[in-house]
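Asker: Have a look at this prediction, sequence included:
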Amino acid sequence: MPVPRQAEKLLHILNKTTTASLSQAHQAHAHLLKTGISSVPRHTTKLLSLYANHQCFSDAESLLNSFSGPDLFAFSTLIYAYTKFNEFKRTLKLFSEMFCDGLFPDAHILPSVIKACSGLSVLEIGKQVHGFGLTCGLTLDSFVESSLIHFYVKCNELVDAHKVFDNMVERDMVSWSALAAGYARKGDVVSAKKVFEEGKKLGFEPNSVSWNGMIAGFNQSGCFVDAVLMFHEMHLCGFKSDGTSISSVLPAIGDLRDLYIGIQVHGHVIKMGFGVDKCIVSALIDMYSKCECAPEISQVFEEMDLVDLGACNALISGLSRNGLVDKALNIFKEFQGQRMELNVVSWTSMIACCSQHGKDIEALELFRSMQVAGVKPNSVTIPCVLPACGNVAALTHGKAAHCFSLRREFFDDVYVGSAMIDMYANCGQIQIARCCFDRMPVRNVVSWNAMMGGYAMHGMAKEAIQIFHQMQQSGQKPDIVSFTSLLSACSQSGLTDEGHRYFESMSRDYGIEARVEHYACIVSLLGRAGKLEEAYSIIRKMSFEPDACVWGALLSSCRVHHNLSLGEVAAKKLFELEPHNPGNYILLSNIYASKGKWNEMDKVRNIMRGKGLRKNPGCSWIEVKYKVHMLLAGDKSLPQMAQIMNKLNELSMEMKKSGYLPHTGFVLQDVEEQEKEHILCGHSEKLAVVFGILNTNAGSPLRVIKNLRICGDCHAVIKFIATFEKREIYVRDTNRFHHFKDGECSCGDYWTSDPRTSLFESLNESTLSVELVTKDFLIPEHLASNYQLIC
């Protein structure tokens, strides 16, 4: 049948499969159908290849299905294209269809199929393909053998990879390098070095791929010393390092915190002219940040010829790691001002930086700004922002993040789910936290610890113990954090015997040696129960030097039980360990004040003044109408202050009618009783509760976060307010949650005898008034309805 001239031109286009456009391919396809020559194999196969090169896979599959009898070459063309563009699922599907059509693969198709199995890490299917290759004799082909080695290495089946390598007809350098690097990535140092040395005996001369594979592999598996030694050996062998080897060894040096070697490698970078390599600059910044060399971090960045986004992200992360949050924030804003296209890594790093260093409101504002900027958060961003929500009890904002993770299908991520549990527990919603825990498809030790820690914070020791046992029944082994949460739960609820038993079983039954945090928990547990001498005895028997947490737990217990002698011992140790921590001086002065030793108290206060120590004023946070409000001592200009004080006075009158008298014993100052009552009115948690009552609907629950311990008077007052106003009130102090309802508290009044910071409260919150700082972030009010979550 004669071919029209126009069709001949289009067929000529088909021969130029790499340059023809997709529209030209469609035209050629149409004319092939119109002229009736579409059944000619050479034309249709070329058209198939053209569609595949343009990644127009649906058209390619339609064309293949239209064949009356597609041949092996047609399948091979499309399978190769699928693998080239990492369409691995399509590759295996087409491979299966080829068998259904009665066609068997050859040595050209099998490497592509094995690569697809490797890309998807489907070990069983890969083994089936391997078995088929053995049966047909295709595994004798060098390309097939090399593909199988890479497949088994990728699936971490190094024994099988080694067998394939040993049986190779012609061993090649690529397969040898891949096998050695595979052992290095697994952390099998002995096997990796053995294979590497045996390769030299086989006549293989290591090249850049071989050396870099070993260095990068050891670094990835945490064998940092071996990574550095391999880098050193490479130089001794006269092989020059390149950008990849340097970028691989610098993280290992950083994790070893070996600044001396790091400086040497930096000098080598300058000498070799690698200072313009963006990856190396980022690795240098990361190395110096791990070595806690803040000036060098900025210096390396400033010496860059052209600012790179990866280096910017490394700079932000490095400054954050070294606690330079304000500097990181300023630099981040500079990047925004320069209209740099910051990506999700940039935003997430900055959010994590703020969240980890107490700038929770800034973290939430960044999260909102990130979305306004059109950058979509990912499964790493959500666990970074959720702690900020929990820290300031921004429940509405936490729910918004929860909804976002559900819409983007992040919630099934184990770290997102664990962070969600922690956030809800910190916001007082322990039931929702448990709901999230129960719905997790997969749990790891972080998930179990988050739930256990949540119960501990809420004083629900029985539930925490139950979770601990369920954790073991599930096959998950408890770790150091698990026992910290368990001991904390026992301490919160006064379960002295149970806590002591778990402390003893750590090393005996689980092989976990007690750390300083566990000793702090057991000292607090015994101290709260009044067993101060026993607590002190445990401290003296510690196999290592107790730190400030341990002595602080003892001093706090001494304050509760007015034990002056042991209190002075603990305070003396704390003054040596933390000479500039005002909290320790305040605790000792509290003990003196409780004993009426005003002169000694004044001496401690004078020491504080002499050292220039001054504690930041206490503050409380409360979320009202999608906004987090922070009440901070220090400003008399609060617009609602008159209303708050009037309401507080009204409640005070009602309390006195009911027989309540202010607990003036919590004011550790030598002043008149009337002045003490006035002082107690200034505590920020009371002000936050009253502010919430004035600005929310009657009967709605209130959630307050306090940066200090709640004092006994505030505890009693809020219990009364919860009954009188018919409200549920949640107050989280530095130690635990207090759930006030119907005149009762979830703590069972177990903690009300510890005015650990009441002296400080008296000297700061009461005499100064309160400033209201309002922050509106994350959810604009008119959009709030879009973020509602029903649990």
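Answerer: Perfect, I can see it now.
Asker: CA only for contacts and neighbour counts going forward, please
Answerer: Fine.
Asker: So which residues of the stretch 301-450 of the chain form helices?
Answerer: Ranges of helices within the stretch 301-450 of the chain are 309-321, 325-337, 344-356, 360-372, 381-391, 395-407, 414-426, 430-439, 445-457, based on DSSP state H, counting those that start in this stretch.
Asker: Kindly report the same for the stretch 151-300 of the chain.
Answerer: Taking DSSP H, counting those that start in this stretch as the criterion, the stretch 151-300 of the chain contains helices spanning 158-166, 173-186, 189-201, 208-220, 224-236, 243-256, 259-272, 278-290, 294-302.
Asker: try it against this one:
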Amino acid sequence: MKQSLKLIGARTSHVFNQNTKITQLGKSGKIEEALKLFSKMTHKNTVTYNSMISAFNKNGKINDARHLFDNMPHRNLVSWNTMIAGYLQCDRVDEAYRLFVKMPERDRFSWTLMMTCFARKGELEKARELFDLFPDKRDVAFWNVMIQGYGQKGRVSEAKRLFDEMPLRNVISWNLMLSCYTRNGEMHLGRVFFEGMVMRDVVSWNLMVDGFIEVGDLDSAWEFFQKIPYPNVVSWVTMLCGLARSGKILEARRLFDQMQCKNVVSWNAMISAYLKDYQIEEAARLFREMPNRDSVSWITMIDGYVHVGQLDKAREILNQMPYKNVVAQTAMLSGYIKNKRMDEACQFFNEIAARDIVCWNTMIAGYAQMGRMDKALDLFKKMEDKDLVTWNTMIIGYAQTGEMDNAVKIFEEMKIKNVVSWNSLISGFLQNGLSMDALDSFKLMACEGIIPDHSTFACGLSACANLAALQVGKQMHGKVLKSGHLNDLFVGNALITMYAKCGRILCAELIFDDLEEVDVISWNSLISGHAFNGYGKEAVQLFEQMVLKGVRPDHITFIGVLSGCSHIGLVDQGLKLFEHMTEIYSIEPSVETYACIVDMLGRAGMLREAFEVVRGLKMRANARIWGALLAACKTHGNLKLGRIAAKQLSEFEPHKTSNFVLLSNMQAEAGCWDEVENTRLLMKDTEAEKQQGCSWIEVRHQLHCFRSNMPIQPETVEAYSKLKTLTLQISNMEYRF
């Protein structure tokens, strides 16, 4: 009998040790060893299964955990709770809830686990459902979970209503209700609530200090900080971080020096403050003085050196790090990429043993930014676990290099797309002058049920502006109103541009006036819109208003206002503005600015002066400059200068026949028929190589695109036939239209 009991005891002890070993292996990530041990065990109890399920959960193998759970000979309450917790760790809430519903019995932990998860996910109606079903209404913890959930979603009044209904409250309840006010910026109500608190501790004071810091009221934060009866290290660090974030470095350092007990967070906060203020040496001195450092300390210092371009110092700090950290290594990698040292970045990336997804994405983004999409694609193919950022980065990279076919291919291969994916594709089409494709993608996005954001609308409206698609733009404006994005500055500016380019300048003005906030881009859009529509005088007046409002113009502003001066012949005013641009605002003129000046002088017949401007350029003139000069030469019949402009223009736009037509007409007007013949021969040579023609028309709120190489449809033949008949009828009429 004693022998049998000894054997049972030994076996129990052995199973217990093996169960403990499985748990330890799971925690350390050695899941294969844990599974091997589990498989070899001849005697398994419920705890063994629970330990293995927990090990699977901790290593993200939730499907394996569920398979084991389903095949357990016996389950207890811990088995169910462990499986539910695993689903929640993987953010698979629906499956967790389905399991919760099937539970034969539940304990307090089961209810808390499920309800807390719903509350943290913001699914408060489901959380409240469980709260109402929970039998023990005197359990304070459940009330606290709901109050915290309402506070996190900004539903302060509902949190207060629930708080007032509580049968029992503890200090946590009071602090959670206070945090509802402080974390949602309701500091006046928070202060009133604080003064009426029945229970209060140092956490209450810290919440008030943090709340005032978040709304930018440092004086009130300091007032409360000084009144804390027994401040803890969190009190000191909260105040220190507030001062540091606000750029009050001296005050932050004074407080730091007064701290009797400094933790690593306070050291990190002070170092970060110095780095943000570009006091790199002071930050380095503090870093050296630190008694203990955590990973944040090292990463902060590496980031600081990277930010100021001292990559050798950053690498030195990284090499001193006592343990390998992929976040620190990625920060170093990012530094090489930002400084365009791609060969070193590549070498460093290859040295990183344990790369995470952020590390891979950083390297791919680096190649994409440099236009080296072949390298980016190589890494993309090698990457085992890709996330949405990876796919979106590839789309953006291809768009930036003009490879929209490849961008579309990547997009179509994506199994899951988010709004950023669609925006990347739409903006890519826009950047590459494919506005029709951008609009088509916008429509397709709506069909897929993806809700557009402010970036989507801004891109869609820009496409409408490029195509002068007024009716489609109006439809999009209606969607903007319904979606609540009207006060978004990017969307507002895109609306101004769209209406202006569609010739509805009054609508553009109304949008501008209705915007709660405007910036230099808003003014530029309105000024350029007036200039584009021939309202040069109004464009100049808008510029003057802009300056009076204290908005500093940029080079785009001057391009807009100079175009306005050019269209109505305000040469003196235009030259004066150009002078102000360089002397008052210290803006270096761009090629586009000089093109406006050449166009303005040329339109006014001052061809010699325009040509002198071109000859005096320190930069190479572009097609727009030579095109403006050629057009002016045609208007004023200056064949000599026209020949020079046409010759230069042919280097930039060798396949653009309209330039040859201008020159040919000038030669014909001057009676130079031999030259006309030669120019027309050149035109024939280029016509075979010219880009396909494209035009569009808007009918019943739909855009229809026509390309020169499109196959002729039966409807097209009929249209041509009707056109031919009408032409014959017109030619036989007595009056010519």
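Answerer: Nice, I can see it. If you're wondering where the values come from, they're calculated on a predicted model, not measured in any experiment.
Asker: what TM-score comes out when they're superposed?
Answerer: The TM-score (TM-score structural alignment, normalised by the length of structure 2) is 0.75; 612 aligned residues with a C-alpha RMSD of 3.4 Å.
Asker: possible to save the helices of the stretch 151-300 of structure 1 as TSV with distance to G337 of structure 1 and mean neighbour count?
Answerer: Output for the helices of the stretch 151-300 of structure 1, formatted as TSV (distance: least, C-alpha to C-alpha, whole Å; neighbours: other C-alpha atoms under 10 Å):
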stretch	distance to G337 of structure 1	mean neighbour count
helix 158-166	50	17
helix 173-186	41	24
helix 189-201	48	16
helix 208-220	36	24
helix 224-236	39	18
helix 243-256	30	22
helix 259-272	31	15
helix 278-290	22	25
helix 294-302	17	16
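Asker: that older thread, would you list the helices of the stretch 301-450 of structure 1 in CSV and tack on mean neighbour count and distance to A593 of structure 1?
Answerer: Below are the helices of the stretch 301-450 of structure 1 laid out as CSV (neighbours: other C-alpha atoms under 10 Å; distance: least, C-alpha to C-alpha, whole Å):
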stretch, mean neighbour count, distance to A593 of structure 1
helix 309-321, 23, 41
helix 325-337, 15, 38
helix 344-356, 23, 36
helix 360-372, 20, 35
helix 381-391, 25, 32
helix 395-407, 20, 39
helix 414-426, 26, 33
helix 430-439, 17, 38
helix 445-457, 25, 30
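Asker: so which of these gets nearest V249 of structure 1?
Answerer: helix 309-321 (16.2 Å; C-alpha to C-alpha).
Asker: what helices or strands is that closest one leaning on?
Answerer: helix 278-290, helix 294-302, helix 325-337, helix 344-356 (3 or more C-alpha pairs under 8 Å, 6 or more residues apart in numbering; DSSP states H and E).
Asker: repeat that with 7 Å
Answerer: Judged by 3 or more C-alpha pairs under 7 Å, 6 or more residues apart in numbering; DSSP states H and E, helix 309-321 of structure 1 is in contact with helix 278-290, helix 325-337, helix 344-356.
Asker: compared with structure 2, how much does it deviate?
Answerer: On superposition with structure 2, the mean distance recorded for helix 309-321 of structure 1 (mean C-alpha distance after the TM-score superposition for structure 1) is 0.6 Å.
Asker: tell me the angle that helix makes with helix 325-337.
Answerer: 160 degrees (axes from the mean of the first three to the mean of the last three C-alpha atoms, to 10 degrees).
Asker: corresponding residues in structure 2 for helix 309-321 of structure 1?
Answerer: Using TM-score structural alignment, the residues of structure 2 aligned to helix 309-321 of structure 1 are 388-400.
Asker: Which one of the helices and strands packed on helix 309-321 of structure 1 lies nearest to L64 of structure 1?
Answerer: That would be helix 344-356 among those, by C-alpha to C-alpha, at 40.1 Å.
Asker: could you give me the residues in structure 2 that that closest one aligns onto?
Answerer: Going by TM-score structural alignment, helix 344-356 of structure 1 sits over residues 419-431 in structure 2.
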